[in-house]
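Trainee: Predicted model follows, preceded by the sequence.
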Amino acid sequence: MSHRRDPSAERQRGDAMSGPLAPGLYIVATPIGNLRDITLRAVDVLSHCELVACEDTRVTGRLLQHLGVSRPLQRLDDHAGEAVLDTVLNRARTGAVALVSDAGTPLISDPGFRLVREARRRGLPVFAVPGPAAAMAALSIAGLPTDRFLFAGFLPAKEAARAEVLRELQSVRATVVFYETAPRLLRSLSQLAELWPDRACAVCRELTKLHEECRTGSAAELLAHFAEHPPRGEIVLLAGPPVDRPVALADADDLLREALGRSKPSKAAAEVARATGLDRRELYARARTLTGG
């Protein structure tokens, strides 16, 4: 896929403001706690845009007041009707419109998907103004593998639905990141302890705020701790990849018998060795025994 330069957007991509913002929709990340985490570019866009579309005008109003900025605000949450989308996108056709959520990066378990999809459908420019995101902040400090991870949003509130999601994700060989609420954390940890008992987990809460905490351990250990110390604040719950359990040589017979049904002993031993990490020569000797060779 090729990417063409958009000369009309060069002004908004520079290191510093040198004129008015190019028309379009700007997806602006805002602090998840510490207000000093806002980027310089985010401040530029919020200071010079023509309209700020936001999840809650009161929350965004306080942020703009802190920044010393006054801009028109338009509430745009998941319940926004088509008329609101039209209003925002019509403004973005001729001027710069910023989209923010209450905290973090819009669309990441926050409103904005319908707006961005419709903006792209109408051929309007959409610009990323990246910055804080609770999922990324938690991954950076939890000490769990980050070479592969899956962001799974909020776990369902009901126990049966939550268990179904966890079973669906059970075989994903990556760190799984959830958002969770304090009142539901114990129930989620209880099901993790039951369904994913061997995985390393982490609970990160109040990220970037005064009482920031990142606690690691098994789900059962975390459950015991937070049962004694009821959690407060906003929470990111992480679970590391599945643990590979070593296979004993004596337990490999079934795998060998299956492989011997389609291959000679040497190939069967090599196949099982790749699958289990066991020594190929020992497996070959066992395969010969199983075949009476």
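Mentor: Thanks, I have it.
Trainee: From now on I want contacts and neighbour counts done on CA atoms only, so please keep to that.
Mentor: Noted.
Trainee: So the most centrally placed residue in the chain, which state does it fall into?
Mentor: Centroid check for the chain by CA atoms, centre = their mean gives residue 151 as the closest residue, at 3.0 Å. Secondary structure state of residue 151, per DSSP: H, G, I helix; E, B strand; the rest coil, is strand.
Trainee: Next up, the contacts around it.
Mentor: Neighbour list for residue 151: 135, 176, 177, 178 [criterion: CA atoms under 8 Å, 6 or more residues apart in numbering].
Trainee: Check it against this one:
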Amino acid sequence: MIVQHSFQTAGASNGQSGGTLYLVGTPIGNLEDMTFRAIRILKEVDLIAAEDTRQTRKLLAHFEINNRLVSYHEHNKEASGPELIRLLEAGQSIALVSDAGMPAISDPGADLAAAAAARQLAVVPVPGANAALSALIVSGLPTERFLFAGFPPRERKPLAAWLTKLQRQEETLICYESPHRVAKTLPVMLEVLGDRRIAMVRELTKRHEEIVRGTIAECIAWLEEHPPLGEYCIVIAGLSGEEAAAAQQEETMWWTALSLEEHVAHYETLSGDRKEAIKRTALDRGLQKRDVYNEVMKK
């Protein structure tokens, strides 16, 4: 097996050929969150690639940045991505920005960063504001371990399946939701996850910043009185250690509602082998195989 190693030294492209791809964080609402370093990098690079050039043009104008601006987003990445890589390989430096916050998180910037890294090009983070982490630290929920789950599916059935995969996570969960979807998403969360503690955070760093903390049911009631406005970051409590242990025990003891005969029949359906089914049933229940055999053969 051939393993491809990728090594990048500190200090941008030090020791590497080609240009540098800078992943530049931009404000998520408050322009005062723009860092000195981000402004400097955006002024120095050869090219700025933006998810929404109209939005980014306003930001650049505010900070008097006049560099060339090109579009790179989900709908043109197949064409724009290879061209940006070609420019990087030719030695140009490129800054990638998203509409707001850190690029390459749940957006096509991740593909460009991966493509650059795969070609041994330098990929350098220029940290800035981030909605998910900002929401987490004000949520009042545990921050030691967390899982960013991105955007929930839009339709109810895929949403329920998505939540089911997350329901036994002990980590605090973080996801994004639109104002048009949040009132539909929370009832499905309540159904699948139970009435957990959550925080609904919107308009982060802006004038109308709002943090609503409570159970899922309480937050549903809040939205009925306060129509949702702005993009939401939802932070959800994970399972406690005790709840996780109980869930694991419940999963392990899935067969408790079955009779001995039904238990054997379940495994026999799966394997087609009655002896194997008796063996696995005995193992589950901590019984001797002969005792299970004698019991089911009486029937």
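Mentor: Now that the structure is in, tell me what you want to look at. Because the structure is predicted, anything quoted here is derived from the model rather than measured.
Trainee: residue in structure 2 matching the residue nearest to the centre of structure 1?
Mentor: Mapped onto structure 2 by TM-score structural alignment, residue 151 of structure 1 lines up with residue 148.
Trainee: Then residue 194 of structure 1?
Mentor: Matched by TM-score structural alignment, residue 194 of structure 1 corresponds to residue 191 in structure 2.
Trainee: Now the terminal residues of stretch 206-224 of structure 1, how far apart.
Mentor: End-to-end distance for stretch 206-224 of structure 1, by CA to CA, to the nearest Å: 20 Å.
Trainee: which other residues reach it?
Mentor: Applying CA under 8 Å, 6+ apart, the contact partners of stretch 206-224 of structure 1 are 32-34, 134, 137-138, 141-142, 186, 189-190, 192-193, 196-205, 233-235.
Trainee: give me the stretch of structure 2 that that stretch matches.
Mentor: Mapping stretch 206-224 of structure 1 onto structure 2 (TM-score structural alignment) gives residues 203-221.
Trainee: Buried residues in the matching stretch, which are they?
Mentor: 203-205, 211-220 (16 or more other CA atoms under 10 Å).
Trainee: Please enumerate the strands of structure 2.
Mentor: Here structure 2 has its strands, by DSSP state E, at 20-24, 47-50, 69-71, 94-97, 122-126, 146-150, 172-177, 197-202, 210-215, 232-236.
Trainee: Burial check on the residue nearest to residue 45 of structure 2 when sequence neighbours are not counted, number of neighbours?
Mentor: Residue nearest to residue 45 of structure 2 in three dimensions, not counting chain neighbours: residue 93, with 5.2 Å by CA to CA, 6 or more residues apart in numbering. By other CA atoms under 10 Å, 22 other residues sit near residue 93 of structure 2.
Trainee: Residue in structure 1 paired with residue 93 of structure 2?
Mentor: So, by TM-score structural alignment, residue 93 of structure 2 is matched to residue 96.
Trainee: could you list every residue that touches residue 48 of structure 2?
Mentor: Neighbour list for residue 48 of structure 2: 42, 67, 68, 69, 70, 94, 95, 96, 97 [criterion: CA under 8 Å, 6+ apart].
Trainee: That one maps to what in structure 1?
Mentor: Counting by TM-score structural alignment, residue 48 of structure 2 corresponds to residue 52 in structure 1.
Trainee: Quickly note the distance from its match to residue 142 of structure 1.
Mentor: From residue 52 of structure 1 across to residue 142 of structure 1, the span is 34 Å (CA to CA).
Trainee: Same check on residue 69 of structure 1?
Mentor: For residue 69 of structure 1, the distance to residue 142 of structure 1 - CA to CA - is 35 Å.
Trainee: just residue 273 of structure 1 next, same as before
Mentor: Relative to residue 142 of structure 1, residue 273 of structure 1 is positioned 33 Å away (criterion: CA to CA).
Trainee: Buried residues in stretch 104-113 of structure 1, which are they?
Mentor: Applying 16+ other CA under 10 Å to stretch 104-113 of structure 1 flags 104, 105, 106, 107, 110, 111, 112 as buried.
Trainee: got the end-to-end distance for stretch 123-133 of structure 1?
Mentor: End-to-end span of stretch 123-133 of structure 1 (CA to CA): 27 Å.
Trainee: before we move on, back to that, mapped onto structure 2, which of the contacts of residue 151 of structure 1 hold?
Mentor: Retained in structure 2 (both residues aligned by TM-score structural alignment, their matches' CA atoms under 8 Å) from these: 135, 176, 177, 178.
Trainee: These: which two are farthest apart?
Mentor: For those, the maximum inter-member distance is 10.1 Å, found between 135 and 176 (CA to CA).
Trainee: Cool, thanks, talk later.
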